[in-house]
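Student: coords please:
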Amino acid sequence: MTARRRHGGLITVGYEPSAVGRAALRRAAQLSRQLDTRLRIVDMGSDADRLGRDVRAEFSGHVPDWVEVESGVVDPAAALVASSVEARAIVMGRDREDTDEWFRAGPRALRCIAEAACPVLLIPLGPIAPPIAQRTVDSRGKEIRPWNASRQEHALSGT
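Tutor: Coordinates of the predicted model:
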């Protein structure tokens, strides 16, 4: 199975030593397992010890041979864009933790979105939900979902 992963493509993740960086690593590892690809982790911070601990924790102490780590990267955004040529996707944490607006991307993410040759998946810290003003609720405060969303859920669940 390991040999097949080496030929199934690549998922690249930009790792930062933060909660959102760990969330991006977790999602990229999950995608890599689901899509049967290699995983490239590009270190976007300077805490190599933290990176090593988080990578080992994600893979239960043993880092598989289909995972590669690039550390000491001078320009992380350039490394991610370069990796996009062979990657199926780039996964990044939303690196603007200084704002409550989950849809804002930082300069590295914006550069990747603009220049990458593959899709860029931004992972926010916490769940994604539309602003309360865009939700429709009934008299009990329960959210009313659009017809197509509930129909899609029924199709996925087989009910």
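Student: From here on, just use CA atoms for contacts and neighbour counts.
Tutor: OK.
Student: right, and residue 123 touches residue 20 too?
Tutor: Yes: in this structure, residue 123 is within contact of residue 20 by Cα atoms under 8 Å, at 7.1 Å.
Student: how near is residue 89 to residue 83?
Tutor: Residue 89 is 9 Å from residue 83, where distance means Cα to Cα, to the nearest Å.
Student: who touches the nearest residue to residue 24 once chain neighbours are set aside in this structure?
Tutor: Taking Cα to Cα, 6 or more residues apart in numbering, and ignoring the residues beside it in sequence, residue 24 has residue 93 as its nearest neighbour in space, at 5.1 Å. When contacts are counted by Cα atoms under 8 Å, 6 or more residues apart in numbering, residue 93 is found next to 14-16, 20-21, 23-24, 122-125.
Student: Reformat these as CSV; add distance to residue 38, secondary structure and neighbour count.
Tutor: What follows is those, written out as CSV (distance: Cα to Cα, whole Å; DSSP: H, G, I helix; E, B strand; the rest coil; neighbours: other Cα atoms under 10 Å):
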residue, distance to residue 38, secondary structure, neighbour count
14, 14, strand, 26
15, 16, strand, 29
16, 19, coil, 23
20, 21, helix, 22
21, 19, helix, 27
23, 18, helix, 21
24, 16, helix, 26
122, 19, strand, 20
123, 20, strand, 23
124, 23, coil, 23
125, 24, coil, 18
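Student: Please give the structure of this sequence too, so both can be compared:
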Amino acid sequence: MVAERRLADPSAETVSFVGAGVQARSHLAAFSKLFPLKRIRVFGRSKANTDKLCGHARDMGLEAEAAANARDTLRDTDLVLTSITLDYSIEPFLDARWLKQSAFAAITDACIPWSQDGVSAFKTVIVDDRTQEFESDKPMLPYQQVTCDLT
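Tutor: Down below sits the predicted model:
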């Protein structure tokens, strides 16, 4: 939330979730305290979890919809959270070029769902620990694209 507070648009109204599990639910609670959210969009592999997250958002007074596909999930969103299963065999299915320029992406899944061809569209990239990212056997994106870390 440190990065969201400093970098995301403080008037963010729409948040999109790729992955609808525990991470998504906890981030929804946190985002709703920081931003004047009005709606969420969800793209998840489990219909049950997607419906549950949408229902939870509606209980909070937000509009909620299940997205038909990955691209629709990212359209016109202010914030996006990706939190898919950490499985490196998953083929990337998201492209950062689909995001509007002012969107903020919180990526908790090691960039697994993001196409490496599109990650250059991220203008500012902040990781937890820059040294750890540099020394990683599976870096999330090209090291030179990392702007700084949370320290």
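Student: re the thing from before, with distance to residue 106 of structure 1 added, can I get the contacts of residue 93 of structure 1 in CSV?
Tutor: Rendered in CSV, the data for these read as follows (distance: Cα to Cα, whole Å):
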residue, distance to residue 106 of structure 1
14, 13
15, 14
16, 13
20, 13
21, 13
23, 16
24, 15
122, 10
123, 12
124, 12
125, 14
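Student: Of those residues, just say which sits nearest to residue 77 of structure 1.
Tutor: For residue 77 of structure 1, the nearest member of those is residue 14. The distance, counting by Cα to Cα, is 8.4 Å.
Student: residues contacting the counterpart of the closest one in structure 2?
Tutor: Aligned by TM-score structural alignment, residue 14 of structure 1 pairs with residue 17 of structure 2. Residues in contact with residue 17 of structure 2 (Cα under 8 Å, 6+ apart) are 24, 40-44, 73, 80-83.
Student: same thing but 7 Å
Tutor: Residue 17 of structure 2 makes contact with 24, 41-43, 80-82, according to Cα atoms under 7 Å, 6 or more residues apart in numbering.
Student: And the nearest residue to residue 84 of structure 2 once chain neighbours are set aside, how far from residue 129 of structure 2?
Tutor: Computed as Cα to Cα, 6+ apart, the closest residue to residue 84 of structure 2 that is not its neighbour in sequence is residue 19, at 4.9 Å. Counting by Cα to Cα, the gap between residue 19 of structure 2 and residue 129 of structure 2 amounts to 24 Å.
Student: Likewise for residue 94 of structure 2?
Tutor: Here the criterion is Cα to Cα. By it, residue 94 of structure 2 lies 24 Å from residue 129 of structure 2.
Student: neighbour-wise, which of those two wins?
Tutor: More neighbours sit around residue 94 than around the other of residue 94 of structure 2 and residue 129, counting by other Cα atoms under 10 Å; the figures are 23 against 12.
Student: That one contacts residue 70, correct?
Tutor: Yes: with the criterion set as Cα atoms under 7 Å, residue 94 of structure 2 and residue 70 qualify as a contacting pair; they are 6.4 Å apart.
Student: Helix or strand: which one has the most centrally placed residue in structure 2?
Tutor: With the centre of structure 2 defined as its mean C-alpha position, the nearest residue by Cα atoms, centre = their mean is residue 81, 2.0 Å away. In the assignment (DSSP states H and E), residue 81 of structure 2 maps to strand 79-82.
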